[in-house]
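1. Mind looking at a prediction? Sequence and model below.
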Amino acid sequence: MFCRSITWFTCVFMAVVIASDYNDRGFITGCDPEVTVDQLRTGSPELSTTTERAQKVEGSTAADLATLLDAGDGAGDGAVVTLVAGDTRLVAHRAVLAARSPVFQEMFQHDTLEASGGRVVIPDVEGPVLRHLLSYMYTLQAPQLPSVAPQVLVAADSYGLPHLKAAFEQQVAAQLSVENAVATALLALRHSCPVLKQAAVTFIKAHTLQVVMTQAWADAAVRHPHYVVELTRLIAEPPAQTSTAATTESRSAPITRPHSDYGQAAVTAPPHVATCHTPPPDDATVRQMRNLSREEKGRRLIEAAQEGKMKELRALLAVGADVGAMDGDRRTALQWAAWEGHLEAARCLLEGGAEVAARNVRQNTPLHSAATAGHTAVVRLLVRSSADANAKNLWGWTPLHWAAYKGHLQVATVLLEFGANTEARDDEGNTPRQHARKNNHQRLVQLLT
């Protein structure tokens, strides 16, 4: 008991020191924040306002460290979790992870093994990179790590750390060479890195012959032909157009929808190529599915998406299952994947041609479903795939209405990044902010002000 008391006294003491030091310094990323914002800004007042809102909310997360003070002796080991990446074991506070990363927040607030246990396996990040990621989440300082800069950038994007990602875009860009230009450009396209994309395209334009003659270009043309096509298009554009395209927040230049629900031009990201990471199904599974009727294939596809059965879902897509098949409530497989938070299933369905704007009997889109359920990663995937952030359902509710009503702060932040209208009104005249206030979601009220 004495040892436990000493341990928690130490944790509380360090939390107070971190919070105090954080408040003294303000929000620091290891690079000039104004430079990073300017590089990512499109010149749109709406996007500028959204960026300021996001920074305001992220800057207020110092208060989240105070939750460590409530842990006390009675909290036991539940306040901390062990992150496992290969042979690396790192102990961290759940409160800090959830406050910094929407991925961890979603993980801990739902009924998952990670939420109920004290061990989280991080399969997609190497041990040293995980250590840097965790260090940033505690200190909010981006170190200079040129040797692992691409890996840290990918991890920052995967776990929703935009300022760390922006800092490492610059570090990767500083190392451009003929040998790595193709890999760098593909990295920028895969992970929506506007600054890095502009730098890579500019470099390749200046060294086109040398880059195209490398083995890396030939390999990319075989393994990632869609990205090479996009890269070729960017290289062929005049400088002014390339600059505009590279400085947008989305994967390429924004498009304007002239008939948005609230009477203004809505700027959203165009479709991108979603890459399904699940291995392709084996031949035996495909043969088993091939003889099913069209209706049965569609029914099973919806069921696989609902339950996150990736092997069966990939096999059904391989044998031509209809991604537009609907259940009795006119819900598609993508809508079920969005509702249940199955990110990889949603990614594969989009790759298979699923309609991102499909509507069920209540006129909810997949984005409505993901926003209502609080699945931040799925919301980000959908809006990057051109889902309309201002689509209205049968009662005039937008995805932002649902996020505000349910108290999903990170979901709302992503929706605002992609042009969600804070002044949209449902059929009863309520704005998202009014729903947030009625349900006492104060941080959302602050974000939507």
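-> Yep, that arrived.
2. Only C-alpha atoms from now on, for both contacts and neighbour counts.
-> Will do.
3. what about the residue nearest to Leu234 when sequence neighbours are not counted, how many residues close to it?
-> In this structure, Leu234 finds its nearest non-sequential neighbour in Thr242, 6.2 Å apart by CA to CA, 6 or more residues apart in numbering. Residues near Thr242, counting by other CA atoms under 10 Å, number 20.
4. Go ahead and confirm Leu153 touches Gln171.
-> No - counting by CA atoms under 8 Å, Leu153 does not reach Gln171; the two are 9.3 Å apart.
5. the more surrounded of those two?
-> More crowded of Leu153 and Gln171, by other CA under 10 Å: Leu153, with 27 against 21.
6. Now do the strands for this protein: every range, in order, please.
-> With DSSP state E as the criterion, the chain has strands at 80-85, 88-93, 119-121, 255-257, 266-268.
7. hold the first one in mind and look at this next one:
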Amino acid sequence: MFCRSITWFTCVFMAVVIASHNNDTGFITGFDPEVTVDQLRTNSPELSTTTERAQEVEGSTAADLATLLDAGDGAVVTLVAGDTRLVAHRAVLAARSPVFQEMFQHDTLEASGGRVVIPDVEGPVLRHLLSYMYTLQAPQLPSVAPQVLAAADSYGLPHLKAAFEQQVAAQLSVENAVATALLALRHSCPVLKQAAVTFIKAHTLQVVMTQGWADATVSHPHYVVELTRLIAEPPAQTRILSQEERGRWLIQAAEEGAVEKLQALLAAGADVGARDGDRNTALHWAVAEGHVGAARCLVEAGADVAATNNEKNTPLHTAAYRGREAMVQLLVAFFADPNARNGVGWTPLHRAAFYGKEEAAAALLEAGSDRWARDDSGAVPRHLARQNKHQQLVELLTSSFPSY
């Protein structure tokens, strides 16, 4: 049985590799047990469940994928959406989605067979959904963002849904405002609903004159009634925030790790590159405090991973100084330079070495940091580690290279 299981796993893995180079047909899955899931922090009861679900997923990721090695032939199913056929593992589908978990736990046709028909999702969207369930990475897909949001809601993927709320909100226009508002109402998207209603209030006449409004009145009259009520509802003790105030609030939300607040502020037009008095960005603060969910929210919204503060430290320098291994991996995945220099010529690896952050240093080395880079005084990272008696780091940075 073990040999047969290994054969199955090898076959599916090869299919994944082939599919990653073919966007038209074939299979699509992904394997990355090292991915760190966002740890959302919020005071909202509605997002507390999202936070708990994300943490559960993070804790089970490696175990879920490890079980594939011992799975039998029945571990693999084919998902069918129109003409699209995608191979996936039951264990991963069940671990990520409560809908699939329910499906496979009971005596259903899908549970007993190897073929699952997905009637409510188009093939390309199913590919993105499945890719997320394997990698836990929310891609930037503006062209199909509404469809991915709807599918994420239908299959119980709250973090993916939240990420795409922001993407849909960023594309609000007079032409799509009604459709966006209806999408938010249908799928219970508070951030997107607020953004859409605010936009329509600011462009009421133009929006009401569109064909989208007329069509919605015929096809979804109950939603139009609700939307009309929301538009007419006076704001409770609200005022227009200046861009400077939005920036301050954005930085505060990043420091607190408040993902929902970040999404609402960004949807309302806050500058993702806003800075404090020391020229730290919101991303610097999210990284410093270890809020992976907030940091991911910001980089997916376009935060500059190369932004420098008064000391010329990038967010990656901050991650190294604080010993944030997961942050290093996240920032590097978004193309942060592992050899960027600060005001004294230190790379992030210099900072990790000086402060004795071994795990962050290992992640930086894996990302391509130059262990022999010299700062403005001529010191390499190993010198700083030795100076502060971080012996394990000295050994890590020495590796198999000859010593001075």
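-> Great, that's in hand. Keep in mind that what you see is a predicted model, and the values were worked out from it rather than measured.
8. what sits against the residue nearest to Leu234 of the first structure?
-> Going by CA atoms under 8 Å, 6 or more residues apart in numbering, Thr242 of the first structure touches Gln198, Leu234, Ile235.
9. Now do the contacts for the aligned residue in the second structure for the first one.
-> In other words, Gln198 of the first structure. Counting by TM-score structural alignment, Gln198 of the first structure corresponds to Gln194 in the second structure. If you count contacts by CA under 8 Å, 6+ apart, Gln194 of the second structure has them with Ala264.
10. What's the separation between Gln194 of the second structure and Ala214 of the second structure?
-> 22 Å (CA to CA, to the nearest Å).
11. now do Leu149 of the second structure
-> Between Leu149 of the second structure and Ala214 of the second structure the distance is 24 Å, computed by CA to CA.
12. got it, and Cys11 of the second structure?
-> Using CA to CA, we find Cys11 of the second structure at a distance of 52 Å from Ala214 of the second structure.
13. And those two? Which one has more around it.
-> Higher neighbour count among Cys11 of the second structure and Ala214: Ala214, with 15 against 11, using other CA under 10 Å.
14. Give the aligned equivalent of the more buried one in the first structure.
-> Counting by TM-score structural alignment, the partner of Ala214 of the second structure is Ala218.
15. just Ala362 of the second structure next, same as before
-> Here Ala362 of the second structure stays unmatched in the first structure, going by TM-score structural alignment.
16. name the element Ala362 of the second structure belongs to?
-> helix 358-367 (DSSP states H and E).
17. How far away from the center of its chain is that helix?
-> In terms of CA atoms, centre = their mean, to the nearest Å, the centre of helix 358-367 of the second structure is found 22 Å from the chain centre.
18. Equivalent analysis for stretch 47-62 of the first structure, please.
-> 16 Å.
19. Now it: buried residues?
-> Leu47, Ser48, Thr50, Thr51, Arg53, Ala54, Val57, Ala62 (16 or more other CA atoms under 10 Å).
20. Which ones among the residues you listed lie within helices?
-> Among these, the members falling in helices (DSSP state H) are Leu47, Ser48, Thr50, Thr51, Arg53, Ala54, Val57.
21. these two touch, right, Val129 of the first structure and Val152?
-> Yes - using CA under 8 Å, Val129 of the first structure makes contact with Val152 at a distance of 5.9 Å.
22. Between these two, which is the more surrounded one?
-> Ranked by neighbour count (other CA under 10 Å), Val129 of the first structure and Val152 place Val152 first, with 25 against 20.
23. per the alignment, that one corresponds to what in the second structure?
-> Under TM-score structural alignment, Val152 of the first structure pairs with Val148 in the second structure.
24. and its match, what is it in contact with?
-> By CA under 8 Å, 6+ apart, the contact set of Val148 of the second structure is Val125, His128, Leu129, Lys161, Phe164.
25. any idea how far the last one lies from Ser188 of the second structure?
-> It refers to Phe164 of the second structure. 13 Å.
26. cool, the first one as well?
-> Shown here: Val125 of the second structure relative to Ser188 of the second structure, a distance of 20 Å by CA to CA.
27. for the second one, same thing?
-> Noted for His128 of the second structure: a distance of 21 Å to Ser188 of the second structure, by CA to CA.
28. So for those two, which residue has more residues nearby?
-> Per other CA under 10 Å, whichever of His128 of the second structure and Ser188 has more neighbours is His128, with 20 against 12.
29. Name the nearest residue to the more buried one, ignoring sequence neighbours.
-> Counting by CA to CA, 6+ apart, His128 of the second structure lies nearest to Val148, which is 7.6 Å off, once chain neighbours are set aside.
30. check contacts around Tyr134 of the second structure.
-> Counted by CA under 8 Å, 6+ apart, Tyr134 of the second structure has contacts Thr29, Gly30, Phe31, Asp32, Val92.
31. and Pro221 of the second structure, how many neighbours?
-> Pro221 of the second structure: 13 neighbours (other CA under 10 Å).
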